[in-house]
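> Fold the stuff below for me.
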Amino acid sequence: MGSALGKLGNPKAFFSARPAYLPLKQPAASENTSLRALLESHCPSVLLPFRPAWWLFNGHLQTLYAVLGDFSVVDHVAYDRRLLQIKDGGTLGLDFTPPASDRVLPDDTPIIVVLHGLSGGSQESYVRAILAPAVMSTHQGGLGYRAVVVTFRGCAGVPLTSPQLYSSCHTDDFRQAVLYISHRYPRAPLLGLGFSLGANVLTRYVAEEGEECRLVSACALACPWDLAANSDSLHATWLSRNTYAKAMGGNLKRMVSQHNDSIMKFPDSRLAQSLPELFSRKSLTLGQFDNLITIHAGGTSPPFPFKTPHHYYTYAASHQVLGDVRIPFLAINSDDDPIVKYVPVYETDNEWVILVVTRGGGHMGWFGTTGNVTRRWMTQPALEWFRATVEKIDVPRRAVRNIRIVDGWLVESGREHLGCRDNGEGGKIEGGVIQKGMLAGL
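Model (predicted):
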């Protein structure tokens, strides 16, 4: 994978030496463009310098501000939640915006399908930073799109109805969400957006689907890629172990504790049997939580359970599947991310993939200042990428699996063991409302 590096401070972009070429839409339908040319001409902000706010001058400060800053009054987004029941008994939250009461959109309106971070949800500031302008009407300066945040089992008020949680490698829940959205809006182009752990799930999903992927394009932000290497780095020093690793482990512990009564309905499950030890810990790191819970209850069998966290991290890593991606795919990381230190910039030469590494930004931060307003730099590149890939080029319509209803379940041909069904309304969700006891931004 080659690279393009501009002036000092500019992001470094890595492109394949064998660029993918796609036809431009009208009025230049007879012409083709490469993904690199598309990025350079229609996503200029991704190659411009990220200029951090002067008081957030390193990755630690950027990351801590993402967690501790007050974003409750910016980027307001409201959602209609629907609950999606999965065949294995689990439940997902699908948070649709704009709410139906706000305005009615055409059925062919592009939809951004979002996967949040480790223990977040649709209320997270990093999600709203992109969705607020994405779903804003065009006459107000937005894209005028629709968005759906896929909220993991047990996160952000979604009920836990089975003894299974979620993980970096369990893609079937997202697969079922995309299936449902595709069935509900068959004429709408679907665009994938993932943050941190959600970016890892998105990358693996896109790679696993290959030529049959239902998404037109995807954008992965702060993806953890090589989970084994990044976990080792995260737990290697006192600072990262006792700040980031314990913050993430603590969030997951609090999330599980909110579902104690539901989990105890499955007393024979490994998840239920792990609760006494989990609650006996005053604090625990992400790695300790994964050892106690995730490697056993983070997905279906196979591949779960895993023998150790290292076996799980090795299996779940997304950098090793980048070669299987077959849709326009943009990934952005920062070079001072204290949580993700290893980015696979030289490990793939896939013509569908563009990797960008910014100078600074921390983990899910990218806070810069325009005038007296502090905003996330990542918003504009993501919006430009989605607009370019859905409005400027014709991504080939690929043959996808047929959708049908079998015994009340929505299923795909050849995957009848999977399935989902609409379980009704889950209420209104207001972005910016902090989950009680949880650290935001992770």
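
> C-alpha only now, for contacts and for neighbours.
Fine.

> which secondary structure element contains Leu22?
strand 21-23 (DSSP states H and E).

> Helices along the protein, start to end?
Along the chain, the segments classed as helices by DSSP state H run 35-42, 59-68, 125-135, 172-184, 197-209, 227-234, 238-240, 246-257, 260-263, 270-280, 286-289, 295-297, 309-316, 379-387.

> highest average neighbour count across those?
Mean neighbour count (mean count of other Cα atoms under 10 Å) peaks for helix 197-209 among the helices of the chain, with a mean of 26.

> ok, back up a step: turn the helices of the chain into JSON lines, including distance to Asn350.
Below are the helices of the chain laid out as JSON lines (distance: least, Cα to Cα, whole Å):
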{"stretch": "helix 35-42", "distance to Asn350": "11"}
{"stretch": "helix 59-68", "distance to Asn350": "29"}
{"stretch": "helix 125-135", "distance to Asn350": "27"}
{"stretch": "helix 172-184", "distance to Asn350": "23"}
{"stretch": "helix 197-209", "distance to Asn350": "11"}
{"stretch": "helix 227-234", "distance to Asn350": "21"}
{"stretch": "helix 238-240", "distance to Asn350": "33"}
{"stretch": "helix 246-257", "distance to Asn350": "32"}
{"stretch": "helix 260-263", "distance to Asn350": "42"}
{"stretch": "helix 270-280", "distance to Asn350": "39"}
{"stretch": "helix 286-289", "distance to Asn350": "31"}
{"stretch": "helix 295-297", "distance to Asn350": "30"}
{"stretch": "helix 309-316", "distance to Asn350": "20"}
{"stretch": "helix 379-387", "distance to Asn350": "18"}
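
> this one as well, want them side by side:
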Amino acid sequence: MNKTFSPPWWATSPHVQTILPLLTKVAGPRLRRERLELSDGDFIDLDWQGEPSQGRPILVIIHGLEGSAQSHYARRLLQACAALQLCALVHHHRSCSGEPNRLGRSYHSGDTADLAFNLARLKARFPDSPLYAVGYSLGGNVLAKYQGETHSASLLTRAVVVSAPLQLAACAKRLEKGFSKLYQGYLIKQLQQKLRAKLADPKLSNSMPVADTQVDELSSFYRFDDKVTAPLHGFSGADDYYQRASGMAFLANIASPTLIIHARDDPFMTEAVIPSRHQLSAAVEYELHHHGGHVGFIQGGSPWKPRFYLEGRIMQFLTGEDHAGTL
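The predicted structure is shown next:
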């Protein structure tokens, strides 16, 4: 498969690349839910497509901030998996499967513990099955960090990281400027809504680091992360969180084959997310495209029925085969 991406004339804008996929209908896959109970009393939900069996590869899909199995990119990748008869599951972050999680804490960009737990459980159940993973945006940062943290002990045979905010501080600042503030506002409202629900829960309200009267003030990622994300997850503040959770510092330690895909015009990011060659291990293949937006990469079709680059490229990297005629 051609590893170069070029958008059609009508999709050269990064905002068209980012927003149009959100508005494009993608058929919902038939999924089977499995709940994993965690050691701290919380849970995460997995949505399965296809039946796992010994020796059959399993693809783990890790969604982005406030995403789920219903996100456009997850649905498209699940369609691709179905076409290739590849068993797949969506790993939901805490609180993202349609049901609130039980604890005051939820998830964050550097939270690899739940992913590691899930992968260990999958490997124990299906020791002969290769495990693949694809992470998008926040989920991509989590996946990159997991790969670097575990080094040669990673349970993944291959992995793909898409549109990951590998330098969180720079991305938070980018989303405070220009048109990108609209994306920040859209996502912050969802986070505020979940925060208000926890503050209204008598079992959780006393453990929350802010009061209901302060929620409206948390109107940027930096403010929200400084007052909520950081204290709930053991960081001293947003700066400490961004430094310790960013995936960039872990790329040099990745030992299993990993593809990272970025767009230079991603409205969520800056040049700071683009790694230099010395920041990448020999196991990392890096693709930087001039266009693509944030988790977009529309490569053809029409505005009413766009065609995408990501699914074919992802499957080519994971399986080693070109599926251009199938997907």
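
> Nearest to Pro159 of the first structure, out of the helices of the first structure?
helix 260-263 (8.3 Å; Cα to Cα).

> Quick check: the residue mapped onto Arg128 of the first structure from the second structure vs Glu311 of the second structure, distance?
Matched by TM-score structural alignment, Arg128 of the first structure corresponds to Arg75 in the second structure. The spacing between Arg75 of the second structure and Glu311 of the second structure, counted by Cα to Cα, to the nearest Å, is 11 Å.

> Map Pro309 of the first structure across to the second structure for me.
Pro309 of the first structure maps onto Ala238 in the second structure, by TM-score structural alignment.

> ok, now which ones touch that match?
By Cα atoms under 8 Å, 6 or more residues apart in numbering, the residues touching Ala238 of the second structure are Tyr222, Arg223, Asp225, Asp226, Lys227, Thr229, Ala230.

> okay if I get these as CSV plus distance to His91 of the second structure?
As requested, the contacts of Ala238 of the second structure are exported to CSV (distance: Cα to Cα, whole Å):
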residue, distance to His91 of the second structure
Tyr222, 26
Arg223, 27
Asp225, 23
Asp226, 26
Lys227, 27
Thr229, 20
Ala230, 23
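
> Gly50 of the second structure: which of those residues is nearest?
Of the contacts of Ala238 of the second structure, the one sitting nearest to Gly50 of the second structure (Cα to Cα) turns out to be Thr229, at 34.8 Å.

> so what's the aligned residue in the first structure for the closest one closest to, chain neighbours aside?
Counting by TM-score structural alignment, Thr229 of the second structure corresponds to Thr294 in the first structure. Nearest non-adjacent residue to Thr294 of the first structure, counting by Cα to Cα, 6 or more residues apart in numbering: Ser167, 6.8 Å away.

> That neighbour touches His296, doesn't it?
No: Ser167 of the first structure is not in contact with His296 according to Cα atoms under 8 Å; the separation is 10.4 Å.

> The lengthiest strand in the first structure aligns to what range in the second structure?
Looking across the first structure with DSSP state E, the single longest strand is strand 420-430. When the second structure is aligned by TM-score structural alignment, strand 420-430 of the first structure has no counterpart there.

> neighbouring contacts of that strand?
With Cα under 8 Å, 6+ apart as the contact definition, strand 420-430 of the first structure has outside contacts at 76-87, 93, 95, 123, 176, 180, 408-411.

> Give me the subset of those lying in strands.
Among those, DSSP E puts 78-86, 93, 95, 409-411 in strands.

> Got a ChimeraX select line for the buried ones in those?
A single ChimeraX command selects the buried members of these (16 or more other Cα atoms under 10 Å):
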select :78,79,80,81,82,83,84,85,86,93,95,409,410,411
